[in-house]
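K.L.:
Just a sequence and a predicted model for now, questions to come.
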Amino acid sequence: MAEREGRAYIGSFTSAGGRGITTAAVDGRTGALTVLGSTDTVANPSYLALAHATQRPARLYAVSEAEQGAVRSFALDEDGLPHPAGPPVPVGASGPTHLGLAGAWLLTANYTSGSVSTLPVRPDGTLGAPASVLAHRGSGPDPERQREPHAHQVLTDPTGRWVLSVDLGTDSVRICALDEATGALGVHAQAQLPPGNGPRHLAFHPAGELVYVLNELRPLLTVCRWDAAAGSLEPVREVPVAPEAAPGAPRAYPSALVASPDGRFLWAAVRGSDTIAVLATADDPANPQLTATVGCGGRWPRDLALDPAGRRLYAANEHSGDVTWFEVDPLTGRPDRAGSVPVPAAGCVLFA
């Protein structure tokens, strides 16, 4: 491998012409991506997760966002290329759209079914059948998008004690305790957000006391206080992630949120306007300020990711079929477009 040449993994929608999981080399000096190859051995791997850094062998996990939802484990060889490790494992639900690791368990947020599945990660990194499937309950006021639950993201808090699941259909975030022995999730609390917001994804401030929830049905960021000791989430204010739209402008559908490692900035991808919003948090992390919006470099930005050094931002643009990268101004947080690489139906981007 070249001098500190890294790897990026890009998930895509095979049902829309995507190539499955694309592996790209990352130039350590410029951040440029060079496609090395792809594998379509799992349908619609729209979201990916890497095993914990200490886990060996190195593993990559992918959802299969389909009616019969599944996940699949991939072994990474010494060149960082993924190879299937066992067959796809059904998650007992439909439309898994996000996944993450919690200890010895893999969790999936199942959008269509409105549930969260827990699967055991075996010592060799392969996956077992679901140990539990926690069904969400409820609805929201939007007759098209909120007639039923739609779990969109699942992740652990910085302490590793709690599992949070974001539900677009019920305008809520559930805080759960994970039984490490059985994999069962028990609902500890439920934070209710304003009706009709459609929460999609959240990100923690690096200090761990604030949670930023990005809403899809309204272009708003909900700022919440997070009490890790009590396992409680309290909404405190809402901040726009897009300027007020002109009459006839496309509707905004925010999709992905990233916090800078130093806690000074947030970036939000907004589909429809096809922009990246820059929010400054240095002065008051509980009151982010929208300071700029820039073009995402393509159409329909579904995901954002920072490189491991936190110097560059990458947007996976689903409809234009590319991943665009930006140099981030360290003083203003403003992304400047630096290049792009074609990746049909790109859904997410992840760095090793």
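P.N.:
Great, that's in hand.
K.L.:
only C-alpha atoms for contact and neighbour calcs from this point on.
P.N.:
Noted.
K.L.:
doesn't Val154 make contact with His98?
P.N.:
Yes. The pair His98 and Val154 passes the contact test of CA atoms under 8 Å, sitting 6.7 Å apart.
K.L.:
Common neighbours of these two, please.
P.N.:
Residues touching both His98 and Val154 (CA atoms under 8 Å, 6 or more residues apart in numbering) are Thr108, Ala109.
K.L.:
okay, those two: which has more neighbours?
P.N.:
Val154 (29 against 26; other CA atoms under 10 Å).
K.L.:
Please report how far the more buried one lies from Arg264.
P.N.:
Distance of Val154 to Arg264, given as CA to CA, to the nearest Å: 24 Å.
K.L.:
Kindly report the same for Gly248.
P.N.:
34 Å.
K.L.:
And Gly196, by the same measure?
P.N.:
29 Å.
K.L.:
With Thr14 instead?
P.N.:
36 Å.
K.L.:
same question, Ala249
P.N.:
30 Å.
K.L.:
Looking at these two, which one has more neighbours?
P.N.:
Arg264 (21 against 10).
K.L.:
just checking, the more buried one touches Ala286?
P.N.:
No. With contact defined as CA under 8 Å, Arg264 does not count as touching Ala286 (11.3 Å).
K.L.:
show me what contacts Leu217?
P.N.:
So Leu217 contacts Gly196, Asn197, Gly198, Pro199, Ala252, Tyr253, Pro254 (CA under 8 Å, 6+ apart).
K.L.:
what do you get if the cut-off is 7 Å, keeping everything else the same?
P.N.:
Gly196, Asn197, Gly198, Tyr253 (CA atoms under 7 Å, 6 or more residues apart in numbering).
K.L.:
here's the one I want to compare it with:
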Amino acid sequence: MVDRRTFTALLAGSLAAPTLAFGKTMTSKNVFYSAVGPELTPYSVDVDKAELSKQAPVSTAANIQYAWPHPSKRYLYVVSSSGGPAAGDVTGSTHVANAFAIDPKTGALKPHGETVKLATRPIHTSVDHSGHFLLIAYNNPSSLTVHRINADGTIGDRVEQPNKLDTGIFAHQIRVTPDNKHVILITRGNNAPSDNHVDPGSIKTFAFKDGVLTNLAAIAPGDGMHFGPRHLDFHPKKPWVYVSIESQNQLAVYKLDDAAGLSRDPLFVKNTLADANSKLRQAAGAIHVSPDGRFVYLANRAWWTSDFEGKKVFTGGENSVAVYSINQTTGEPTLIQNADGHGNYLRTFNLDPSGKLLIAAPLWAIAVRDGNTVTTLPAGLVLYRVGNDGKLTFARKYDNEATEQKQQFWAGMVTLAS
């Protein structure tokens, strides 16, 4: 059972949540996109006031899994699937990639080119720094594809890979290194405490040239059976890579390497939780380095439930954004805050380019117990002001209708093209 202090913290900012203005005129060069089920909604952003204004949504053929902007900021690439936990069908039958043109004045989205059919459920996508290639990771079976991006921004042909690639078990993220010479595939494995199938996790690195990948290294401590990496982000100025280790609730720091893509061993490994001795199951999640490289932010998630009077209610745990300061000489992160998440399961979040505003997106609404009373903690968009010291101050929460059946699976910030 959740104690009264935890219950109160969970509901803080939710009971009197502000209503989103729809179509309100707002001067903004930043747009925040939120995907709930198959629907993708743009919100113009007022960074100084920490306010959002909702715009007209667009839809895809299935539940949106992830999205990534083109370097030009004129196109947004979205991968969707009818598979996954929200659908109650892990496999699914509809898997697609779409390009959308971004209106440079408003951030409104318009379908751009043909829908591309994919073989299995995509879990992550990104674009290389040249803007010529769209990379997609698939979790089950674990794999990846590379697709050309045409000169007009539409999705082109798939690049055939002449080499047999080591794509591990349960791929979860695919990123291109800042020099555009390497690709890193995070493969989570399955090694959390209650996983039915226990599999090793690993970080796979590849050489990358003209859309073609070549195996370089598989990086994991020991046999990888106690290593569940989920996501990474790059320092904007230094050769440091920050990796969230999901099932071990850790933050690991690696160094970029010209030969292997990434150092074999981490430079540092840090805890992510406010209470490192908690016995409740936890999972580290999304991670982002601040635009100035002084801080790194990482989501802690807890979403497990137990039965109470015929209802599934939240068992308890930490839903927060962990804040670390970064030593600019060594790259070492130091935990300075665990900011309350004001929602359950912060699957994604993002910062605006100035680093003054962070917006987090809880995955779903969840039933919460306080004594013999059960109430619902809604999903929504949670806005925090970012101080000069990197710490977060809760600004407001806009509730939305994301549920376990229609999840807020991805959200992210895009700066509009000039």
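P.N.:
That came through fine. What you are looking at is a predicted structure, and each value in this text was computed from that prediction instead of being measured.
K.L.:
now what about the TM-score between them?
P.N.:
After superposition, the two chains reach a TM-score (TM-score structural alignment, normalised by the length of the first structure) of 0.86; 329 aligned residues with a CA RMSD of 2.2 Å.
K.L.:
any idea which of the contacts of Leu217 of the first structure has the most stuff around it?
P.N.:
Busiest of the contacts of Leu217 of the first structure [other CA under 10 Å] is Gly198, holding 32 neighbours.
K.L.:
Looking for the alignment partner of it in the second structure.
P.N.:
Taking TM-score structural alignment for the superposition, Gly198 of the first structure sits opposite Gly228 in the second structure.
K.L.:
Where does the residue nearest in space to the middle of the second structure sit, in terms of helix or strand?
P.N.:
Geometric centre of the second structure, nearest residue: Thr348, 3.9 Å, by CA atoms, centre = their mean. Taking DSSP states H and E as the criterion, Thr348 of the second structure maps to strand 344-351.
K.L.:
Where does that strand end up in the first structure?
P.N.:
So strand 344-351 of the second structure sits over residues 299-306 in the first structure, by TM-score structural alignment.
K.L.:
Show me which of the contacts of Leu217 of the first structure is closest to Asp79 of the first structure.
P.N.:
Tyr253 (37.0 Å; CA to CA).
K.L.:
I figured that closest one hits Glu216, correct?
P.N.:
Yes. If you go by CA atoms under 7 Å, Tyr253 of the first structure and Glu216 touch, sitting 5.0 Å apart.
K.L.:
how far away is the residue mapped onto Gln282 of the second structure from the first structure from Pro243 of the first structure?
P.N.:
Mapped onto the first structure by TM-score structural alignment, Gln282 of the second structure lines up with Ala252. Counting by CA to CA, the gap between Ala252 of the first structure and Pro243 of the first structure amounts to 10 Å.
K.L.:
what's the answer for Arg29 of the first structure, then?
P.N.:
With CA to CA as the criterion, Arg29 of the first structure and Pro243 of the first structure are 34 Å apart.
K.L.:
what sits against the counterpart of Leu262 of the second structure in the first structure?
P.N.:
Under the alignment (TM-score structural alignment), Leu262 of the second structure pairs with Ser232 in the first structure. Neighbouring residues of Ser232 of the first structure by CA under 7 Å, 6+ apart: Ala189, Trp226.
K.L.:
Could you measure from Ser232 of the first structure over to Ala191 of the first structure?
P.N.:
Distance from Ser232 of the first structure to Ala191 of the first structure, by CA to CA: 8 Å.
K.L.:
Now do the host helix or strand of Tyr242 of the second structure: which elements does it pack against?
P.N.:
Element membership for Tyr242 of the second structure, per DSSP H and E: strand 240-245. Packed against strand 240-245 of the second structure by the contact rule (3 or more CA pairs under 7 Å, 6 or more residues apart in numbering; DSSP states H and E) you find strand 229-234, strand 250-257, strand 283-289.
K.L.:
how about the helices in the second structure?
P.N.:
4-11 (DSSP state H).
K.L.:
so what's the nearest residue to Asp329 of the first structure once chain neighbours are set aside up against?
P.N.:
Counting by CA to CA, 6 or more residues apart in numbering, Asp329 of the first structure lies nearest to Pro335, which is 6.4 Å off, once chain neighbours are set aside. For Pro335 of the first structure, the contacting residues are Phe326, Glu327, Val328, Asp329, by CA under 7 Å, 6+ apart.
K.L.:
List the contacts of the counterpart of Asp292 of the second structure in the first structure.
P.N.:
Alignment note (TM-score structural alignment): Asp292 of the second structure maps to Asp262 of the first structure. Asp262 of the first structure makes contact with Pro206 under the criterion CA under 7 Å, 6+ apart.
K.L.:
Tell me the spacing between Asp262 of the first structure and Asp283 of the first structure.
P.N.:
From Asp262 of the first structure across to Asp283 of the first structure, the span is 13 Å (CA to CA).
K.L.:
As a markdown table, the helices and strands packed on strand 240-245 of the second structure with distance to Asp370 of the second structure would be great.
P.N.:
As requested, those are exported to a markdown table (distance: least, CA to CA, whole Å):
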| stretch | distance to Asp370 of the second structure |
| --- | --- |
| strand 229-234 | 32 |
| strand 250-257 | 30 |
| strand 283-289 | 23 |
